[in-house]
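1. My questions are about this predicted structure, shown below with the sequence.
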Amino acid sequence: MRNYKDDWYHKGLRKQLVEQLRSKGITDEQVLNAINTIPRHYFLDSAFDKIAYEDRAFPIGEGQTISQPYTVAYQTQLLQVKRNEKVLEIGTGSIYQAIVLAEMGARVYTIERQKKLFEQNKQFFYITRYPNIKFFYGDGFEGLPSFAPFDKVIITAAAPFIPPKLVAQMKAGALMVIPVDEGDKQRMLRITKQPDGSCTEELFDYFSFVPMLKGRNG
């Protein structure tokens, strides 16, 4: 069961979380406003209600997690999202990251490979607030070629390499934010696609994500 009441208590916890993220170096006010708006406890079982706004990841089933708020904010800030941009997200998970992007005005195309999570997400009442999110069941390494090109791409799982099919689906000037490497820690990279089709890479901090897997499950 989930608690869908959002009262002064939850709003106060969100405000504290936003201040914590600000103290950790998140400066994008659009990102902070989105996190302050979205009731994170809606995405978790009511057993997590009192700790839903702690800055840590929680399990959501199928071996997946709802990412730590700092990780969500960090990746979103690197993505430099602008209103009405087309954003491809690989790894819907709990939908929290997709809703942060949608709250910022992006048109979000999100892929989930776990059938059970995909079906659960479609039943989540809160998504009716965000008609700018489109959900797909599929293999994230393949992307969504029929909806390309994209302005931005965000990967929310640890990729063993930069998927070439996703790069091919980016516009010239598009950004991709992706944690790369197998093992316990991943390098957070920002890829910029150049007009000639080549890419430049920027290296940021190290994070820990669940692995990005090929194919569909279920």
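-> Happy to help now that I have it.
2. Going by C-alpha atoms from here, please, whenever you check contacts or count neighbours.
-> Will do.
3. what comes up buried for the lengthiest strand in the chain?
-> In the chain, taking DSSP state E as the definition, the longest strand is strand 170-180. Within strand 170-180, the residues scored as buried using 16 or more other C-alpha atoms under 10 Å are 170-172, 174-180.
4. another one to put next to it:
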Amino acid sequence: MLKLEDTYLHKGKRKALVAELRKKGIKSERVLHAINTLPRHFFFDSALISHAYEDKAFPIGEGQTISQPYTVAFQTELLEVKPDDKVLEIGTGSGYQASILHLLGAQVYTIEYQKKLFEATQKFLKRLGIEMHLFYGDGTAGLPASAPYDKILVTAGAPIVPEALVQQLKVGGILVIPVGDRSLQTMVKIVKTGPNKIEREEFAGFAFVPLLGKDGWR
């Protein structure tokens, strides 16, 4: 079992990473503070742990990755998380992004499509003492039993914006989702301004693993 140690060296590397993210345009001090607080190396396999504070994505098994820190920060900043927001995350992965949301004070509901990854992350987050609502299933269908949500975050590349996610968003809520083909996506920020009305903003140039499920890639 990987020993969870957060040394001065790790903390120094996190501080340098935060400085790099700030230079790349991340402005939210709350998001930067969460990234500076959460030991990203805890979420890495021991063979890759020396790379934990590089601004890159790395594999975590089952064909999935832990997202690049800049991408995590960018998506989280777009989401505008407030304390006590009910946030649905599609694609739990390693649990790193969900843990950032948790540190921002959100009530986190997160769903993972890959069963082995779901089981491993569920055990790991319990070990860290991070409490959130974890589910196994098809995230493209959302999680209607706990809807509506203040914010919804999708952490895999989708071919379309699943209508179920828009429906499960509160009026005034925000959905952030990468949409495109299997290799390149545009980050889409959707603000639900009325029961059947949305505003949409787009940011090009992102690459995620494919979103799997009924309204994702099959």
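-> Perfect, I can see it now. Owing to the predicted nature of the structure, the values given are computational and were not obtained by experimental measurement.
5. re earlier: residues in contact with the next helix-or-strand element following the longest strand of the first structure: which ones?
-> Counting by DSSP states H and E, the element after strand 170-180 of the first structure in chain order, helix or strand, is strand 186-193. Among residues not part of strand 186-193 of the first structure, those counted as contacts by C-alpha atoms under 8 Å, 6 or more residues apart in numbering are 78-79, 158, 167, 170-181, 199-209.
6. distance from strand 186-193 of the first structure to the second structure after superposition?
-> Once the two models are superposed, strand 186-193 of the first structure sits on average 0.5 Å from its counterpart in the second structure (mean C-alpha distance after the TM-score superposition for the first structure).
7. In the second structure, what stretch matches that strand?
-> Strand 186-193 of the first structure corresponds to residues 185-192 in the second structure, going by TM-score structural alignment.
8. coming back round to it: packing partners for the longest strand of the first structure?
-> Counting by 3 or more C-alpha pairs under 8 Å, 6 or more residues apart in numbering; DSSP states H and E, the packing neighbours recorded for strand 170-180 of the first structure are helix 69-79, strand 150-155, strand 186-193.
9. and the angle for the shortest one with helix 69-79?
-> When you say that, I think you mean strand 150-155 of the first structure. For strand 150-155 of the first structure against helix 69-79, the angle between stretch directions is 150 degrees (axes from the mean of the first three to the mean of the last three C-alpha atoms, to 10 degrees).
10. With the last one instead?
-> Here strand 186-193 of the first structure runs at 20 degrees with respect to helix 69-79, directions being taken by the same axes, to 10 degrees.
11. related to what we said a few turns ago, so which of the helices and strands packed on strand 170-180 of the first structure gets nearest Ile111 of the first structure?
-> Ranking those by distance to Ile111 of the first structure, with C-alpha to C-alpha as the measure, places strand 150-155 first at 9.9 Å.
12. Need the three-state assignment for Arg22 of the first structure.
-> helix (DSSP: H, G, I helix; E, B strand; the rest coil).
13. ok, it to Pro69 of the first structure distance?
-> From Arg22 of the first structure over to Pro69 of the first structure the distance is 12 Å, taken as C-alpha to C-alpha, to the nearest Å.
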